[in-house]
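**Student:** got a predicted structure here, sequence first:
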Amino acid sequence: MVNSYFFKIQTYLLELGFDIHHLDEANNLLVVSKPELGIEHLVLGCGEPLLIMEQYLLDLPGPNCDVYQRLLQKNRDIIHGAFVLDESGRKVIFRDTLQLEHLDRPELEAVFNSLALLLSEFSDELIAFSKGQ
């Protein structure tokens, strides 16, 4: 059943005009970009029952409670998805999960629009975080 979800997601991505950089059917992974939305190398994993989407955004120069606090505050404004940190606490990633069983194209598109809006509104702060400011 996961393969049918994989192809469904692939079809939606192509219909939405995404460039597919990597396609791994055996592991149900896709890596896509849509530069006009600011989306670069977004990783999508079709792991039944969920579609997991992650986009690496930046490296933090070091632990900073003010930055962590601001990211958590911004999470409240994000319509879909959230900022997360990797295991090291240094890589900031956008992550969202959706249930595959009932997923349709408008719901998937809403995640992309949310990420694009987040990147456009919050990019200056993200750049400052990456520089340790």
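**Tutor:** Nice, I can see it. Numbering: from 1, shown residues only.

**Student:** could you use CA atoms for every contact and neighbour count after this?
**Tutor:** Noted.

**Student:** tell me which residues in the longest helix along the chain are buried?
**Tutor:** Ranked by number of residues, the top helix in the chain under DSSP state H is helix 105-130. Neighbour counts over helix 105-130 (16 or more other C-alpha atoms under 10 Å) mark 108, 111-119, 126, 129-130 as buried.

**Student:** do stretch 41-61 as well
**Tutor:** Buried residues in stretch 41-61, defined by neighbour count with 16+ other C-alpha under 10 Å: 41-48, 50-60.

**Student:** related to what we said a few turns ago, can you list the buried residues of helix 105-130 in CSV and add distance to R70?
**Tutor:** Formatted as CSV, the buried residues of helix 105-130 follow (distance: C-alpha to C-alpha, whole Å):
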residue, distance to R70
L108, 26
V111, 21
F112, 22
N113, 21
S114, 18
L115, 17
A116, 19
L117, 17
L118, 14
L119, 15
L126, 10
F129, 10
S130, 13
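
**Student:** let's bring in a second model and compare:
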Amino acid sequence: MSTYYNKVKDYLLNLEFNIVKEDIAEELFVVENPEGGIANLIVDCEDPILIIEGVLFELNAEKPEVYKALLQKNREIVHGAFVLDESGKKVLFRDTLPLENLDQNELEATLNSLELLLSEYSEEIISYSKL
């Protein structure tokens, strides 16, 4: 286990995130913050980076207008971005941060960015998931 793992865990707990699952061997956490609308968010220590990733919705069909809207929204997201998984069907929120000099404020900024995205863009996300 790297020294980063415990540091990230402490940050998550300080930020009052619930650790739903913890995999010490893989050095990852699954966290939630129901008040912020965050569920099943993966926080993965992949030295030299921290990966923060969570599924937002699944696309039922290829919709160029949805892809375009998500890419345009990426420009407004403070930290992180919309991405597609390997199958091209799941839309995720993803951000990466360097572990070497990671501080709590950086992790908090990413998590706040996701919470803001979910609160401001939730109607659109729900409508895209129904297409």
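**Tutor:** Structure's in. What do you need? Computed from a predicted model, the values in this text were never measured in an experiment.

**Student:** distance from the longest helix of the first structure to the second structure after superposition?
**Tutor:** When the second structure is superposed, helix 105-130 of the first structure averages 0.5 Å from its matched positions, counting by mean C-alpha distance after the TM-score superposition for the first structure.

**Student:** that helix packs against which elements?
**Tutor:** Here helix 105-130 of the first structure touches strand 50-59, going by 3 or more C-alpha pairs under 8 Å, 6 or more residues apart in numbering; DSSP states H and E.

**Student:** who are the packing partners of the helix or strand following the strand it packs on?
**Tutor:** Counting by DSSP states H and E, the next helix or strand C-terminal to strand 50-59 of the first structure is helix 65-75. Packing partners of helix 65-75 of the first structure (3+ C-alpha pairs under 8 Å, 6+ apart): strand 82-85.

**Student:** mean distance, the strand it packs on to its aligned residues in the second structure?
**Tutor:** Mean for strand 82-85 of the first structure is 0.3 Å (mean C-alpha distance after the TM-score superposition for the first structure).

**Student:** what stretch of the second structure does that strand fall on?
**Tutor:** Counting by TM-score structural alignment, strand 82-85 of the first structure falls onto residues 81-84 of the second structure.

**Student:** please compute how far the matching stretch lies from its chain's middle.
**Tutor:** A distance of 9 Å separates the centroid of the chain from that of stretch 81-84 of the second structure, by C-alpha atoms, centre = their mean, to the nearest Å.

**Student:** what lies in contact with it?
**Tutor:** 70-71, 74, 90-95 (C-alpha atoms under 8 Å, 6 or more residues apart in numbering).

**Student:** ok, L44 of the first structure to D66 of the first structure distance?
**Tutor:** 30 Å (C-alpha to C-alpha, to the nearest Å).

**Student:** with G38 of the first structure instead?
**Tutor:** For G38 of the first structure, the distance to D66 of the first structure - C-alpha to C-alpha - is 25 Å.

**Student:** these two: which is more packed in?
**Tutor:** Taking neighbours as other C-alpha atoms under 10 Å, G38 of the first structure and D66 compare with G38 leading, 16 against 10.

**Student:** OK, contacts around that one?
**Tutor:** Contacts of G38 of the first structure (C-alpha under 8 Å, 6+ apart): 116, 119-120.
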